[in-house]
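Trainee: Sharing a sequence plus its predicted fold:
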Amino acid sequence: MALAVVMREEIPIPEGIEVTVDDMVTVKGSQGELKRKFKHHNVKISQEDGLVVLEVRFPKKKDKAMLGTIKAHITNMIEGLTQGFTYRMKIVYAHFPMTVKLTGGKVVIENFLGERYPRTAKVVGSAQVNIQGDEVTVSGVNKEDVGQTMANIEQATKIKGRDPRVFQDGIYLVAKE
């Protein structure tokens, strides 16, 4: 039975992206800059000719899990600065025509199921929200900000106390691009 002494993962750095590794990982591209600090003490992050290298010596189960998690975060940072993330959502209503607008750092949903007071959803971080007709587009370079903003909008129109088979009004995710 062979024991893995060093577990190593490599992430290629595409052209046009600059990665610096010190106490935090900084990824720069034409669309902006993302920074993130990883605190797991067993995972060593370094940079070698065109690669971000993650290493764990004598890995335990938690170390292997953290290695995969950190690799996914850095990959998402690189992908966000090369392509960006875009989530398309659809405004659906059958009973009361709702109006959705962007005010400051919040999405305001008025007349949802005929309610008197508007519901609000916070726009997180650097995510941008675009509302056109019955379509809402959430886009940005940080996957976590875009995903959390989309979830906030979806949760703001969650129906409680009514039959969801009858009352299907809301704002729902249609596509991730």
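Mentor: Arrived safely.
Trainee: Every contact and neighbour count from this point should use C-alpha atoms.
Mentor: Noted.
Trainee: Can you show me the helices along the chain?
Mentor: Here the chain has its helices, by DSSP state H, at 61-82, 143-156.
Trainee: Give me the buried positions along the first one.
Mentor: Buried positions in helix 61-82, judged by neighbour count with 16 or more other C-alpha atoms under 10 Å: 63-64, 66-67, 70-71, 74, 76-82.
Trainee: Repeat that for the last one.
Mentor: Using 16+ other C-alpha under 10 Å as the burial criterion, the residues of helix 143-156 that qualify are 143-154, 156.
Trainee: take the one below as the second:
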Amino acid sequence: MSRIGRKHIAIPAGVEVKVNGHEVTVKGPKATLTQEFHHDMAIAVEDGAVVVTRPSDEKEHRSLHGLTRTLIANMVQGVSEGFSKELEINGVGYRAAKQGKNLVMTLGFSHQVIMPEIDGITIDVPAPNKIIVHGADKQKVGQFAAEIREKRPPEPYKGKGIKYVGETIIRKEGKAGKGKK
């Protein structure tokens, strides 16, 4: 049995889980998420918990078992608590601001980089060098944060650019780092 797959997913107060065939709808205070899962996985709600079972011990079923359970757990956590990613901007003159529903970034280009908020995602800019992406869908939050980081990834010499909070940038020495003969 999959160690992850066999764990039951506790349903917190205020969260409602509906299983319709292979489609799971999770409704909570923050959002409503719906996702369809593989037809071989059996999903049921028993005693205030979601249970995922698999039909056999085939390799495909074993891998789908843990995946399905994790995706449903992320949906439950997303509608109850939500997910967030924090990004940090490093560099002289690099900054971010929020104008209406748009994220406006000055990243050393000849123009400003403007990114509009998408459905289910909210952007906070508590400081000119910090961006926080919030949302109920873990995949959407991670994808949007990656798209923001992609606009100016951190470079290895001075570390200028956009990076995740807690991410370590492997730094390189410049030309002067070589030994002289």
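Mentor: Right, received. Where do you want to start? Just so it is clear, the model here is predicted, and its values are computed rather than measured.
Trainee: Could I get the TM-score for this pair?
Mentor: Overlay of the two chains. TM-score (TM-score structural alignment, normalised by the length of structure 1): 0.79; 162 aligned residues with a C-alpha RMSD of 2.5 Å.
Trainee: on that earlier part again, can you say which of the helices of structure 1 is nearest to residue 131 of structure 1?
Mentor: Proximity of these to residue 131 of structure 1 was assessed by C-alpha to C-alpha; the nearest stretch is helix 143-156, lying at 12.0 Å.
Trainee: Mean deviation, that closest one versus structure 2?
Mentor: Superposed on structure 2, helix 143-156 of structure 1 shows a mean distance to its aligned partners of 1.0 Å (mean C-alpha distance after the TM-score superposition for structure 1).
Trainee: Could you check the angle that helix makes with helix 61-82?
Mentor: Here helix 143-156 of structure 1 points in a direction 90 degrees away from that of helix 61-82 (axes from the mean of the first three to the mean of the last three C-alpha atoms, to 10 degrees).
Trainee: List the single closest residue to the residue nearest the centre of structure 2 in space, sequence neighbours excluded.
Mentor: Centroid check for structure 2 by C-alpha atoms, centre = their mean gives residue 142 as the closest residue, at 2.8 Å. Excluding the flanking residues, the one nearest residue 142 of structure 2 by C-alpha to C-alpha, 6 or more residues apart in numbering is residue 85, at 7.0 Å.
Trainee: Isn't that neighbour up against residue 132?
Mentor: Yes - the criterion here is C-alpha atoms under 8 Å, and residue 85 of structure 2 meets it with residue 132 at 5.8 Å.
Trainee: State the number of residues packed around the aligned residue in structure 1 for residue 47 of structure 2.
Mentor: Matched by TM-score structural alignment, residue 47 of structure 2 corresponds to residue 49 in structure 1. Using other C-alpha atoms under 10 Å, the number of residues around residue 49 of structure 1 comes to 8.
Trainee: Name all residues that make contact with the residue mapped onto residue 172 of structure 1 from structure 2.
Mentor: Aligned by TM-score structural alignment, residue 172 of structure 1 pairs with residue 163 of structure 2. Applying C-alpha atoms under 8 Å, 6 or more residues apart in numbering to residue 163 of structure 2 gives the contacts 87, 88, 89, 149, 153, 154.
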